[in-house]
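Peer 1: sequence first, predicted model second:
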Amino acid sequence: MNNNLIKAIQIGELTKVLETLLESPLVHIDRIKFLSKVYDLSEDDIRKGKITISLREREEIAKRRIRKNVRESTSISFLSGLPGGFALVGTIPADIIQNMGYSIRLIQELAYIYDYEDIIDQDGELKVDGLILFLGTMFSAQGAASLLRVASANAAVYTSKKIMTTALTKGMWYPMLKNVSKVVASKTLTKKGLAGAASKVIPVIGGIASGGLTAITMEIAAKKLNNELIKGFRSNYKEENFNKDIEIIEAEFEEIPSESVEPIS
C-alpha cells in the first residue's frame, strides 16, 4: 500500500491516492453510529430517519467536529495507523497524508450532518467522484460547490426541470470533475499547495512545526466546505439558488477545452 500511495502522490494522481487511502478502515465513518452519537439518538431512530435536528443545531455540531478533526490532524494517529506507519514519513511530507486522511473523515461527518448521502454508493462504499467534489469545494475549485449542491438529494425537487439536459449529463460532469481534480491535486498533494493555503492566514510559515501546516490548511478548507453545505441545506436551497448553480456550472463548462469534453452516449 505504501508504494502505491507514495507513487500516486508523487505524480499527482488524486483518484489513485483516494482509492489507496480508502483501503484503510481509518478513513471510514459509519453514518449510523456517528449520527447516533452526535445527535444523541438511538441507532434505530437514525435508520428510520427519525431525525428532528434543526439547522442551527447541525451548525454547532459541525463546528465541534471541525475543531476536533483539526486538533487531531496535528497528531500522528493517522500515519501510525497506516500499513507501514512511519515508513511513509521519510519518503513524502507527513502533512500531505495527514491532511488527506483527516479531510476524507471530515467530509463524511459534515456530509452526514447536513444530510448529504451522495458520497456513498448502493453497496455502502465511499464514492471517489463524490469525495473529489467535496474536496474541490473545500479547496475552492471553480464550480465545485455548485456541482455539489446540484448533485445532492436536496436539489431533487428541482432536477426534473433542467438537470437531464444540462449540469449532470455525462458530457458536462466528467470534464468538470477532471478540472476540479486537477485543482485539488495541486493544493493537497504538494507541500507548496498546502503552504499556499496556510499563507493566507500566516504569511511566514517556515517556523510552523510538522502538523501545524496541516491544521491551518484544514481549518480554512473545512470552514469553506461547511459554509457551502449550509447554503445547500434543504431549508436554505430554493429554486432560485438551484438555477444560479446551474448557470455557474454551465459557465464553467463553456470554459473547458473542447478536447476534454466526452461525447454524450
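Peer 2: In hand now; what should we look at?

Peer 1: from here on, just use CA atoms for contacts and neighbour counts.
Peer 2: Will do.

Peer 1: how many neighbouring residues does residue 216 have?
Peer 2: When counting by other Cα atoms under 10 Å, one arrives at 23 neighbours for residue 216.

Peer 1: for residue 88, same thing?
Peer 2: 19.

Peer 1: and what of the one 3 residues further on?
Peer 2: For residue 91, the neighbour count with other Cα under 10 Å is 12.

Peer 1: before we move on, what about residue 197?
Peer 2: With other Cα under 10 Å as criterion, residue 197 counts 21.

Peer 1: my guess is it contacts residue 217. True?
Peer 2: Yes. At 5.5 Å, residue 197 counts as touching residue 217 under the criterion of Cα atoms under 8 Å.

Peer 1: looks to me like residue 149 is in a helix.
Peer 2: Yes. Under DSSP: H, G, I helix; E, B strand; the rest coil, residue 149 sits within a helix.

Peer 1: residues near it, how many?
Peer 2: Residue 149 is flanked by 24 other residues according to other Cα under 10 Å.

Peer 1: wait, what's in contact with it?
Peer 2: 155, 229, 232, 242, 245 (Cα atoms under 8 Å, 6 or more residues apart in numbering).

Peer 1: which residues touch residue 76?
Peer 2: residue 98 are the contacts of residue 76 under Cα under 8 Å, 6+ apart.

Peer 1: next up, a second structure to put side by side with the first:
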Amino acid sequence: MSIDSDVAPPESKFNAVLTAASGLPGVRIHREAYLRRALARYCSDEQVQKAVNESPAAAGIPSNVIDKAAMDSIKYETAKVTGLSAAAGIPGGFALVGTVPADFAQNFAHVLRIAQKLAYLYSWPNLFAADGEEPDDATKGMLTLFVGVMFGAQAANQGVTAVAGMLAKEALRKLPQQALTKGVIYPIVKEVSKKLGAEMTKLVFAKGMAKVIPIVGAVLNGGVTLATYAPMSLRLKKHLASLELTKPHAEPAS
C-alpha cells in the first residue's frame, strides 16, 4: 500500500500506513497472553489472573512493577525494530521488498506493538476485536492517539487523557466507540492523523535517502530507528503512567 501520493491528504496517508501495518503478521498483541508473560516474573499468580480478568490497576499491582514490565517491553521491541531497520537498509532486505512504503510499514508495525503493550500494562482494555478482523474505527482512532503521543502531538495527549477519564469514570471494559468515532474525541483524532500523515511523508523520504548508499544506508537506517523509537516509546509510557486509570486500586492514597 503506497502512502506517497501527492494528491492524498495527510490523514489518508497516515490511515493507509495504520491499516497496512495492523494487518501484518505479529502486529496484534494478545492482551491475556502478553499480560501473563510480562507480569509473571514480578507478580503472584492471583495478581496476574486479576490483571487479566480486570486490569493491572484493579489487581493492585504497584506502579514501580508496571514500570519495570514496561521497560522490559520497550527494550525488547527497540532491539527488534532496530535490527529489522538495519536489515532493510541493505538491498534485498525484508525478503527483497524494495519499496520504502513497505519498509516503513514494517517499522511502523513495531510502533503499534509497543503502543498495545504499554496500553495493556497501564490498564487499558483490549484494543482489537477478533483475530483476523480489520480494526474498527474506534480502535484506529485510539491507536492514532497513542502514536500521536509518541510523536509529541499535544492534541494526542489531550485525547488520550480524555478517553482514559471516560474509561475510569464509567468503569468501561471497552473503548468508548461513540466518542472516538463521532463524538468529542473524533475531531482530535482527525487533527492528530493529519499531523501524523505529514510526519510520515518526511520520515519515508528520509529512509529512502538512507537506502541510496547500501552499507552506509543500513547503519543510518538502524541508527535513526534506535535514536527515535525508544524515546517515542518512553514518551507514551510516561503519559500513560500519569493517568488516573493506571493507579493501583489497592495503593493507599498519598
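Peer 2: Perfect, thanks for sending it. This one's a predicted model, so the numbers in the text were calculated from it and none came from an experiment.

Peer 1: check which element follows the helix or strand containing residue 86 of the second structure along the chain.
Peer 2: Here residue 86 of the second structure, judged by DSSP states H and E, is contained in helix 63-88. Remark: after helix 63-88 of the second structure, the chain's next helix or strand is helix 93-96, criterion DSSP H and E.

Peer 1: what sits up against that next one?
Peer 2: So helix 93-96 of the second structure is contacted by 84, 87, 88, 103 (Cα under 8 Å, 6+ apart).

Peer 1: for the residues you listed, work out which two are farthest apart.
Peer 2: Pairwise distances across the contacts of helix 93-96 of the second structure peak at 10.1 Å for 87 and 103 (criterion: Cα to Cα).

Peer 1: give me the distance between residue 189 of the second structure and residue 99 of the second structure.
Peer 2: 28 Å (Cα to Cα, to the nearest Å).

Peer 1: check residue 29 of the second structure too.
Peer 2: Taking Cα to Cα, one finds residue 29 of the second structure at 26 Å from residue 99 of the second structure.

Peer 1: can you give me the helices in the first structure?
Peer 2: For the first structure, the helices defined by DSSP state H cover 2-11, 14-21, 31-39, 43-47, 55-73, 77-81, 94-113, 128-138, 144-151, 156-162, 170-188, 191-198, 212-232, 239-254.

Peer 1: any idea what sits nearest residue 51 of the second structure, other than its immediate chain neighbours?
Peer 2: Leaving aside its sequence neighbours, residue 51 of the second structure sits nearest to residue 59 (Cα to Cα, 6 or more residues apart in numbering; 5.3 Å).

Peer 1: looking for the alignment partner of that neighbour in the first structure.
Peer 2: In the first structure, the residue equivalent to residue 59 of the second structure is residue 51, according to TM-score structural alignment.

Peer 1: count the residues that sit near the aligned partner of residue 162 of the second structure in the first structure.
Peer 2: Under the alignment (TM-score structural alignment), residue 162 of the second structure pairs with residue 150 of the first structure. Residues near residue 150 of the first structure, counting by other Cα under 10 Å, number 25.

Peer 1: can you pull the contacts of residue 55 of the first structure?
Peer 2: Residues near residue 55 of the first structure by Cα under 8 Å, 6+ apart: none.

Peer 1: residue 130 of the second structure and residue 54 of the second structure: what is the separation?
Peer 2: When distance is defined by Cα to Cα, residue 130 of the second structure is 19 Å away from residue 54 of the second structure.

Peer 1: the more surrounded of those two?
Peer 2: Neighbours per residue (other Cα under 10 Å) separate residue 130 of the second structure from residue 54, with residue 54 holding more: 15 against 7.
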